[in-house]
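[1] got a sequence here, can you model it:
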Amino acid sequence: MVQPGKHDEDGVPMVNSGDVLADAQGHDISFKVARSIHEKFKRSTLKGGEILLTLVGANFGKVSIAPSDYEGFNCSRAVGVIPVTSDSEYIRIALQSQLVRYYLDTWVNTTAQPTFNLSDVANLPIAWAGKEIRNAIVNHIGSISKKITINTQLNQTLEAMAQAIFKSWFVDFDPVKAKMNGEQPQGMDEATASLFPDKLVESELGLIPEGWNIASIKDFGDVICGKTPSKTNANFYGGNVPFIKIPDTHGKIFITETSDTLTQAGDESQPKKRIPENSICVSCIATVGQVFITTKPSHTNQQINSVVPKDQNSLYYLLFYFKGLNKHFHDLASGGSATLNMNTSTFSKVVLVRPTPDVLEAFHNAISGLMEKMLSNQLENATLSELRDTLLPKLLSGEVEL
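    Predicted coordinates:
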């Protein structure tokens, strides 16, 4: 799809390169194109089971298999679609080999940004062994991939549990409504229930619990718009400081690894753009509404705004609040131009409901265990991915015998 246009909430989901990187499921695809545009580019409509290959950007050459719930979705021009009828898992694995990487890097056009021509995909050579060996490679690599998938699915469950608590407390106001009816809030101890009032009052955002107030994002913490250090200075890149871009964030709540890093010199070249561990970040240009948390001092590019909370007890509250504002963020970013852009000033002034500090602390404590387990699973997946990527070329070359 060459020109997807603006996000259309009633349109057709469009798979982009970030979704391929994240092995995203159908419900994770947030960007939708108008059905009239989809009709013009029906050739790239998915059925499920196709191999998807990223063609554009720093992360070109990443591979995934379209899950069955992608049926009817379309793809951006940054994603190549490879229809296959058999051996899809082996082909996916082989496309991640060093041999294929060599040809990707050799044939890529780097005039503007890395771009691999779709017409060259059919000419990529892959190692092709006998059926028995192909199956053995799939089984070995598949066992690692299966564990990664299990961890990812577990994290989705944990996130849903945390989201349910957030919705009960801060969207539906269940504890307040229970107390208004003279009842004990369900599943809540007396000490926590005592933190909630028994009355709702009017506000500019509608009814909210008495004693809570309305505040802008900038009232919760310092808002920092990222910046890219000069690419002409090679000494700025290749160190230990994460440099976060939108493709690093898809399908993740915590950022534990990035494709690009900064050196100490790169970090110190823009000290006012440095954000600490446990900052909460939102993508605000092009792919709008990705929300994630840093796990170490980091930098982001200019497509991302970050909030450094004044009170760490508001961290998870802001995370789930921002996730619920996805449509609002998209509306603010529309502004008449083809590319979505929510500037830092607009983002900073978005108003939120602000609970009392003791309620924020109770919520933070209530879901901290869930969030810590999610981070642990993400870190394990990073280790497993590294193992898989190390083992794969040895299996394909025969260096490691099956």
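[2] C-alpha only now, for contacts and for neighbours.
    Will do.
[3] for the closest residue in space to residue 61 that isn't next to it in sequence, grab the count of nearby residues.
    Take residue 61 and drop its neighbours on the chain: the residue closest to it by Cα to Cα, 6 or more residues apart in numbering is residue 54, 5.1 Å away. Using other Cα atoms under 10 Å, residue 54 has 27 neighbouring residues.
[4] surely residue 54 meets residue 60?
    Yes: using Cα atoms under 8 Å, residue 54 is in contact with residue 60, at 4.8 Å.
[5] buried ones in stretch 383-401?
    Judged by neighbour count using 16 or more other Cα atoms under 10 Å, the buried positions of stretch 383-401 are 384, 388, 392, 393, 395, 396.
[6] let's compare: structure for the following, please.
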Amino acid sequence: MPKFCWESTFQNSIIGKIPKDWMIRKLDDISEISSGGTPSRKVKEYWDGTINWLKSQEVRRAFVYDTEEKISVLGMNRSSARKIYPPDTVVLALYGATAGEVALLKTSSTINQAIAALEGRIRECNNHFLFYSLMQNKERLLLETTGAAQQNLYLKMVKEFTIPLPSYEEQCRVASVLSWFDDLIENKKRQNEVLEKTAMAIFKSWFMDFEPFKDEEFVDSPLGKIPKGWYVGTLKEVSQDIVGGSTPLKRERKYWDNAVIPWLTNKEVDYGRINFVFDTKEKVSKFALEETNLKLLPEDCLIISFTASVGKVAINKVPITTNQQFISFIPKANFYLYYTALYFALSKELIESYSGATPFDYITMERALQIPLLIPPTSVLQEFNQLVSPLFLKIALNQKAILVLQKARDALLPLLIFGRLRVEEI
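    This next block holds a predicted model:
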């Protein structure tokens, strides 16, 4: 059981008060810092290999278990991405949309030139402590950035950046406490991946391959052959109400100050899965609801993005509002919710085909309500709902627990990283 104590004796430093027995150290003095590269996109043989290759867009305050792209041995050897970094290497995004974000490798990987890799020196810097320290010091690090359009970091800046550092033994203790939260979070995330894949496999078996209905008579439809008695409709037929979102004027501060009502944006929702929403990064006030066309959605609505990144799917587990990138559907019956959510989560290409000839992804509400929806008999939907509801209930419970663990970790993070709270024993 960890033993904590509050620190009472501090010294002044260039970054503020730190415990008297801590030091301020440059990252270059306590870690090996390097960057990677990108093999030529023109050479096909450099790509689709077996070696992980991490891009800065994938560095998002998390653990990296896999990468979106792979390179070949030839691509690695003939580019600046020559080094394969081992698990537990700290990676920091240098520029782009994720500048300043940090992650920890959980697998071996090469990296691109927009990432700095930091490997703590043995018995001097614990990589996990370094990961949490950079997470907490992100805003201070970004003060060093250059660039008007976007924030840019350079290796020299990273090497010169300073952090407060306790003894190596205390670093290990602090890292152990914070890792305990993240280990629980990752375990619940992996559970959710398995549960969601199971639900998707059942959906595909029933409603894409029609496995339980192979012996039935099939008829033609706009979606191809379907069991007799089924039909192709739209979301309008299974919804009791359809609600668009909006963005209250940012300059009207009464819409945003002292706000507590969740307001969902596209950046908070991922592709290819059902996102359960318990909270949002931004909030709006009661004045925004009273004075604009923003609507408060009841719990358990199907929320789909139809602007910019079309085809993202969410279900809200608390009353929320959304921006104009989403259209929300209040289902007529609860057995429609998970079926329609899975249907659209697995139908990204179908949704995109309705975006029309626009310079960016955009689907009007009128067009969205034309997207075909396979509608099985009520008895089939009810039986399917009985199978998948327990899976999604567990996913939602896990997601809620993840939020609690993240809040607890984030509350401890500044106290431990700046030495206000000390870890005496593990």
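[7] my reading is that residue 241 of structure 1 lies in a strand. Confirm?
    Yes: if the criterion is DSSP: H, G, I helix; E, B strand; the rest coil, then residue 241 of structure 1 is within a strand.
[8] map it across to structure 2 for me.
    Counting by TM-score structural alignment, residue 241 of structure 1 corresponds to residue 261 in structure 2.
[9] how close does its match get to residue 412 of structure 2?
    26 Å (Cα to Cα, to the nearest Å).
[10] same deal with residue 47 of structure 2?
    As for residue 47 of structure 2, its distance to residue 412 of structure 2 is 42 Å (criterion: Cα to Cα).
[11] which residues in the stretch 251-400 of structure 1 form strands?
    For the stretch 251-400 of structure 1, the strands defined by DSSP state E, counting those that start in this stretch cover 254-255, 260-262, 280-283, 291-294, 299-300, 304-309, 351-354.
[12] how close does residue 207 of structure 2 sit to residue 361 of structure 2?
    27 Å.
[13] just to revisit the earlier point, ok, which of the strands of the stretch 251-400 of structure 1 comes nearest residue 96 of structure 1?
    Shortest distance between residue 96 of structure 1 and those, using Cα to Cα, is found for strand 260-262: 19.4 Å.
[14] in structure 2, what stretch matches the closest one?
    With TM-score structural alignment as the criterion, strand 260-262 of structure 1 aligns to 282-284.
[15] list the buried residues for the helix or strand that residue 99 of structure 1 is a member of?
    Element membership for residue 99 of structure 1, per DSSP states H and E: helix 98-107. For helix 98-107 of structure 1, the buried set under the neighbour-count rule, 16+ other Cα under 10 Å, comprises 98, 99, 100, 101, 104.
[16] identify the farthest-apart pair in those.
    Put simply, by Cα to Cα the two of the buried residues of helix 98-107 of structure 1 set farthest apart are 98 and 104, 9.7 Å from each other.
[17] which residues are in contact with stretch 389-399 of structure 2?
    188, 189, 191, 192, 195, 196, 199, 276, 338 (Cα atoms under 8 Å, 6 or more residues apart in numbering).
[18] average offset between it and structure 1?
    When structure 1 is overlaid, stretch 389-399 of structure 2 sits 0.9 Å from its aligned residues on average, using mean Cα distance after the TM-score superposition for structure 1.
[19] find me the equivalent region of that stretch in structure 1.
    Stretch 389-399 of structure 2 lines up with residues 368-378 of structure 1 when matched by TM-score structural alignment.
[20] ok, which stretches of structure 2 are helices?
    Secondary structure of structure 2 (DSSP state H): helices at 27-30, 73-77, 127-136, 138-142, 155-160, 168-207, 286-291, 337-345, 348-352, 365-368, 378-417.
[21] using JSON lines, lay out the buried residues of stretch 383-401 of structure 1 together with distance to residue 359 of structure 1.
    Formatted as JSON lines, the buried residues of stretch 383-401 of structure 1 follow (distance: Cα to Cα, whole Å):
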{"residue": "384", "distance to residue 359 of structure 1": "38"}
{"residue": "388", "distance to residue 359 of structure 1": "43"}
{"residue": "392", "distance to residue 359 of structure 1": "49"}
{"residue": "393", "distance to residue 359 of structure 1": "52"}
{"residue": "395", "distance to residue 359 of structure 1": "53"}
{"residue": "396", "distance to residue 359 of structure 1": "55"}
